[in-house]
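Enquirer: Fold the following and give me the result.
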Amino acid sequence: MSTLHTVQLQCNTHVQISNDGGDLSSDAGMALMVEFLHKIKFDALLRATVHFNDTRTRIAHDYRDTLTQKLLMNIAGYFHNNAANTLRSDPAFQILMSDQFVSQPSLSRFFANVSTENLLQLRELLWQIACVYFNHCLQRQFILDIDSTHSDTYGRQEDATFNAHYMAYGYHPQVVFDHSTGLLLDALLRPGNTYTGKDADQFLERTFNHLAQLRNHAEVIVRGDSGFASPDFYAACDERRYGFIVRLKANKKLGRLADAKVNDIMLDTGDSVSVYHELNYQPTTWKRAYRVIVRSEHVAGELAFWNHTFIVTNLEAIEAERLFPFYQARGNVENDIKELKNGFGFDQTDSSKFVCNAARALISGAAYNMIQVFKQLFVPEDTRMTINGLRLALFHTAGRITRHAHKLIIHLSAQYVYANWFWLLLTAIQALEL
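Expert: Below is the predicted model:
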């Protein structure tokens, strides 16, 4: 039970603040998400996808219900397990979860029971949530942005190692997003010293298999930075007849070839110039030759005559001038990663065990995908709205709970600023047909 406080304001001594308000909730708006989970049949989806080896003799709370609770906690912004001790007494969460809200010790036991097989199932759950939207809108064009990021660790977490790029100890997860929807298609937690593009072809294989199972034939282009420039990565895309466009690190040979292309260009150091050209370039490690496009730039006033940027691609029909802007658009994946981490706690590493931390990350990813699908279906005019904006306007909404004639009623404030939007969304959710 929360400690009762009464504090007098210094700015106005006639005003006191107390937390003895009774059956009040600051999360009444989470009713929208619980209704949304019901409409997309999330419980059935979860039962078909994730299977726990539950050896308990007395089961008060099914582990899948516990997973759903953790997902809703992440959506509401409560990343740490100990928040459950307070939230289980929250009247809105009590009635929305049918009094099945578990405490922090139960959440900790849940994570301790997660197996490596469950991690594969949770990765499948990411995809199945994304498919709610893909199957609904029959999406067939995909631009996949693959990247890696860093999750800090503190203490002696299992498999936490030093990453020289980030100059920190932690994990180095690999992620792949769909550019147009921002949906997370797969995620893999890895030790901190794992190279960015290590086994990226194998990582993508799961997503490629999923795309091949969609009802419509998927047209796919994969984009990655120079960490993913490897023959195996190119071959994995070629085998599926998927396009790719990847940044290449500069080296002496590429530099000489690029310089030879611009040697005859008369250049005034006061001019800013960009020129594009292709190179005849196939290292011995490549299984075949690919298009290597060079953008050679000179910025007015700079002493260096030319700066070269290289990309490699199997896309033959797109002009060089269009390829570079197309590649640079992958920069938005950094915003998706930022939202995933800051908005949903993807980089929370509260456990000493690697499997537990991986499960936390994947459940955070599932919460992120749930909101992305929600936005695509119901907020299409502002799909880049962050979760913090949704929490402020919709989820963290004051409500009072009453019981009358065998019914539970959530009363929202009469002065609720976003009331019109709330009721429009609730109506749209209830009208949803998948």
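Enquirer: okay, CA-based contacts and neighbour counts for the rest of this
Expert: Will do.
Enquirer: Spatially central residue for the chain, please.
Expert: With distances taken as Cα atoms, centre = their mean, the residue of the chain nearest its centroid is residue 340 (4.2 Å).
Enquirer: Based on its surroundings, how many neighbours for the residue nearest to that residue when sequence neighbours are not counted?
Expert: Computed as Cα to Cα, 6 or more residues apart in numbering, the closest residue to residue 340 that is not its neighbour in sequence is residue 346, at 5.8 Å. When neighbours are defined as other Cα atoms under 10 Å, residue 346 has 28 of them.
Enquirer: One more: residue 20?
Expert: Neighbour count of residue 20, defined by other Cα under 10 Å: 12.
Enquirer: ok, the closest residue to it other than its chain neighbours - contacts?
Expert: Leaving aside its sequence neighbours, residue 20 sits nearest to residue 4 (Cα to Cα, 6+ apart; 6.4 Å). With contact taken as Cα atoms under 8 Å, 6 or more residues apart in numbering, residue 4 is in contact with 18, 19, 20.
Enquirer: tell me which residues in stretch 298-314 are buried?
Expert: Within stretch 298-314, the residues that count as buried by 16 or more other Cα atoms under 10 Å are 298, 299, 305, 306, 308, 309, 310, 311, 312, 313, 314.
Enquirer: Residue 285 reaches residue 231, doesn't it?
Expert: Yes: applying Cα atoms under 8 Å, one finds residue 285 in contact with residue 231, separated by 6.9 Å.
Enquirer: Looking at these two, which has the bigger crowd around it?
Expert: Neighbours were counted for residue 285 and for residue 231 using other Cα under 10 Å; residue 231 has more, 14 against 9.
Enquirer: Can you get me a residue count around the closest residue to that one other than its chain neighbours?
Expert: Leaving aside its chain neighbours, residue 231 sits nearest to residue 286 (5.4 Å; criterion: Cα to Cα, 6+ apart). Look at residue 286: counted by other Cα under 10 Å, it has 14 neighbours.
Enquirer: Second input sequence below; structure requested for side-by-side comparison:
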Amino acid sequence: MAVATGCHTQFGFGFQRKLTVAFDGGEITSDAGLLLVREFDERLGLTAALREAVSETRDRRYVTHDLLALLRQRVYQIAAGYEDANDAGFLRADPTLQTVAQRLGTPLASQPTLSRFENAAPWDTMRRLNRVLRQWFTRHAVSRRQPPAELVLDIDSTDDPTHGQQELSFFNGHYDEHMYHPLLVFADGYLLGARLRPGDVGGATHLRPLLEPIVAHLRGALPTTAIALRADGGFCNPDLLDYAEQAGLTYAIGMPPNPKLDAAVALSRLHAEVTYERTGHPVRWFTSLPYQTRSWRRPRRVLAMIEHTAQGPNVRFVVTNRRGRAADIFAWYHQRGQAENFIKELKRDLAADRLSCHAFRANAFRLLLHALAYDLLQLFRLRVLAGTALARATLGTVRLRLLKLGARVVRSVRRWWFHLATGWPGQPLFLTVHRHLQRLRASP
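Expert: This next block holds a predicted model:
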């Protein structure tokens, strides 16, 4: 490779003609596909609803970036794969991000501005942002004219490794690391609520303050829809069971084994082992029994699944108030494993575990910014990508195939042109998505 001038670089790959690279292509963006998401956002008024979630406390005489522009900049940066506030340094002049933040031709906020914004967010803002997540769901993810017969809320938590001296970072023996312990509530892949917790808290800690507003909102918006809960054994505590029954919710929640339960299924476990040894085929049996712990106010129905395979015995317990055969309820309960895939998308594709602030409150705010970006793309996939090759793609694939789109930007007095590559193979998909957007309406 030889440098021809300060602006031109030549390559010698054995071509007969010279290959020269020059920094004279004008304004270029690598994320022009975000314009589709922004059009979707505008038609449904999604990020516009964030105005109600934030309160201006700054001296307006010194304000350059209004709060909605800051929120849009941060949410769209995360959606595009730029999860760090540091990324704002080289994205401030990006024409696509300026467009989606409605700051045409004006530099976006810098990293220090975004960091001050995140650290200044009060706890009440987190409550309001969770309310926006719920409103997005009932207004745009489900039909109120033909509401679902049942909504299943999958409750789960995950680890968020911490570094350095971050506030409320504690060692968690279960995960064997210093971490935060976010609490998440999903419905069909949509994130209905998120709360950041210290790293040393148990599974169900702070669950009711997150869950109760979700249930109340769903009851108000979808009064004919039944609500069910699914969760693993980390959430099996009397407070949650009592609340679910008082609120009229059905549930199936994993239950850790104990000597009394083990004794109750000991004979079935022995028979399963004998049957496996005689036939050589895996054995799976189900049974149901009334059971009451000392902390329960009354007996409840506990289901047991007894397996014996080449890997040995496996016994699982679930406490439930749902009607039906034990095998059917276990099959329904096992679908909660899909929540692990939702968390994988949230963390891997939306980098929700990238909570780098020192202050715990700022990181709690960051978690909700990632939740907003996740749900924005979830709704986009649900409402716009249906019927396309990306209808069932992961959010990371949607970003790679549709949003990561290079363009040359040309400005005139009346118009901004985003010139896309003539030979881009995704052109039919782009045009199909745009047609879907033209027909888009809010959920009836």
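Enquirer: Assuming the best superposition, what's their TM-score?
Expert: Superposed pair, TM-score by TM-score structural alignment, normalised by the length of structure 1: 0.91. Supporting alignment: 425 aligned residues with a Cα RMSD of 2.2 Å.
Enquirer: follow-up on the earlier one: quick one: map the residue nearest to residue 231 of structure 1 onto structure 2.
Expert: Under the alignment (TM-score structural alignment), residue 286 of structure 1 maps onto residue 296 of structure 2.
Enquirer: Relative to structure 2, which residues correspond to the lengthiest helix in structure 1?
Expert: Longest helix in structure 1, counting residues (DSSP state H): helix 354-378. Using TM-score structural alignment, the residues of structure 2 aligned to helix 354-378 of structure 1 are 360-384.
Enquirer: got it, and stretch 391-398 of structure 1?
Expert: Aligning stretch 391-398 of structure 1 against structure 2 (TM-score structural alignment) gives residues 399-406.
Enquirer: Straight-line length of that stretch, end to end?
Expert: Terminal residues of stretch 399-406 of structure 2 lie 12 Å apart, using Cα to Cα, to the nearest Å.
Enquirer: same question, stretch 59-68 of structure 2
Expert: 16 Å.
Enquirer: from the middle of its chain, how far away would that stretch be?
Expert: Put simply, stretch 59-68 of structure 2 sits 29 Å off its chain's centre (Cα atoms, centre = their mean, to the nearest Å).
Enquirer: what does stretch 4-18 of structure 1 give?
Expert: That offset, for stretch 4-18 of structure 1, works out to 41 Å (Cα atoms, centre = their mean).
Enquirer: got the residue ranges for the strands in the stretch 251-400 of structure 1?
Expert: Ranges of strands in the stretch 251-400 of structure 1, per DSSP state E, counting those that start in this stretch, are 273-279, 291-298, 307-313, 399-404.
Enquirer: Give me the mean deviation of the helix or strand following the last one from structure 2.
Expert: Under the assignment DSSP states H and E, the closest C-terminal helix or strand after strand 399-404 of structure 1 is strand 407-412. For strand 407-412 of structure 1, the mean distance from the matching residues in structure 2 following superposition reads 1.5 Å, by mean Cα distance after the TM-score superposition for structure 1.
Enquirer: equivalent range in structure 2 for strand 407-412 of structure 1?
Expert: The alignment of strand 407-412 of structure 1 onto structure 2 (TM-score structural alignment) covers residues 415-420.
Enquirer: wait, isn't residue 192 of structure 1 in contact with residue 171?
Expert: Yes: Residue 192 of structure 1 lies in contact with residue 171 (Cα under 8 Å); the separation is 3.9 Å.
Enquirer: what's the overlap in contacts for the two?
Expert: 150, 159, 160, 161.
Enquirer: In strands, which of those residues fall?
Expert: If you go by DSSP state E, those have residue 161 in strands.
Enquirer: Pick out whichever of the shared contacts of residue 192 and residue 171 of structure 1 sits closest to residue 82 of structure 1.
Expert: Of all those, residue 160 has the smallest distance to residue 82 of structure 1: 23.4 Å, by Cα to Cα.
Enquirer: follow-up on the earlier one: what distance do you get for the residue nearest to residue 20 of structure 1 to residue 216 of structure 1?
Expert: Using Cα to Cα, we find residue 4 of structure 1 at a distance of 58 Å from residue 216 of structure 1.
Enquirer: Just give me the match in structure 1 for residue 158 of structure 2.
Expert: Residue 158 of structure 2 maps onto residue 149 in structure 1, by TM-score structural alignment.
Enquirer: Count residues in the vicinity of its match, would you?
Expert: Number of residues near residue 149 of structure 1 (other Cα under 10 Å) recorded here: 18.
Enquirer: My guess is it contacts residue 172. True?
Expert: Yes: with contact defined as Cα under 8 Å, residue 149 of structure 1 counts as touching residue 172 (5.7 Å).
Enquirer: quick one: which of the shared contacts of residue 192 and residue 171 of structure 1 is nearest to residue 265 of structure 1?
Expert: Taking these together and measuring to residue 265 of structure 1 by Cα to Cα, the closest member is residue 150, at 42.7 Å.
Enquirer: ok, now how distant is the closest residue to that closest one other than its chain neighbours from residue 148 of structure 1?
Expert: Nearest non-adjacent residue to residue 150 of structure 1, counting by Cα to Cα, 6+ apart: residue 172, 4.8 Å away. Remark: distance between residue 172 of structure 1 and residue 148 of structure 1 (Cα to Cα) = 7 Å.
Enquirer: now swap in residue 205 of structure 1 and tell me
Expert: Distance of residue 205 of structure 1 to residue 148 of structure 1, computed by Cα to Cα: 16 Å.
Enquirer: which one of those two has more residues nearby?
Expert: Neighbour tally, residue 205 of structure 1 and residue 148, criterion other Cα under 10 Å: the higher count belongs to residue 148, 22 against 14.
Enquirer: thought that one was touching residue 196?
Expert: Yes: using Cα under 8 Å, residue 148 of structure 1 makes contact with residue 196 at a distance of 6.0 Å.
Enquirer: Can you classify the equivalent of residue 433 of structure 1 over in structure 2 as helix, strand or coil?
Expert: Under the alignment (TM-score structural alignment), residue 433 of structure 1 pairs with residue 441 of structure 2. Following DSSP: H, G, I helix; E, B strand; the rest coil, we place residue 441 of structure 2 in the coil state.
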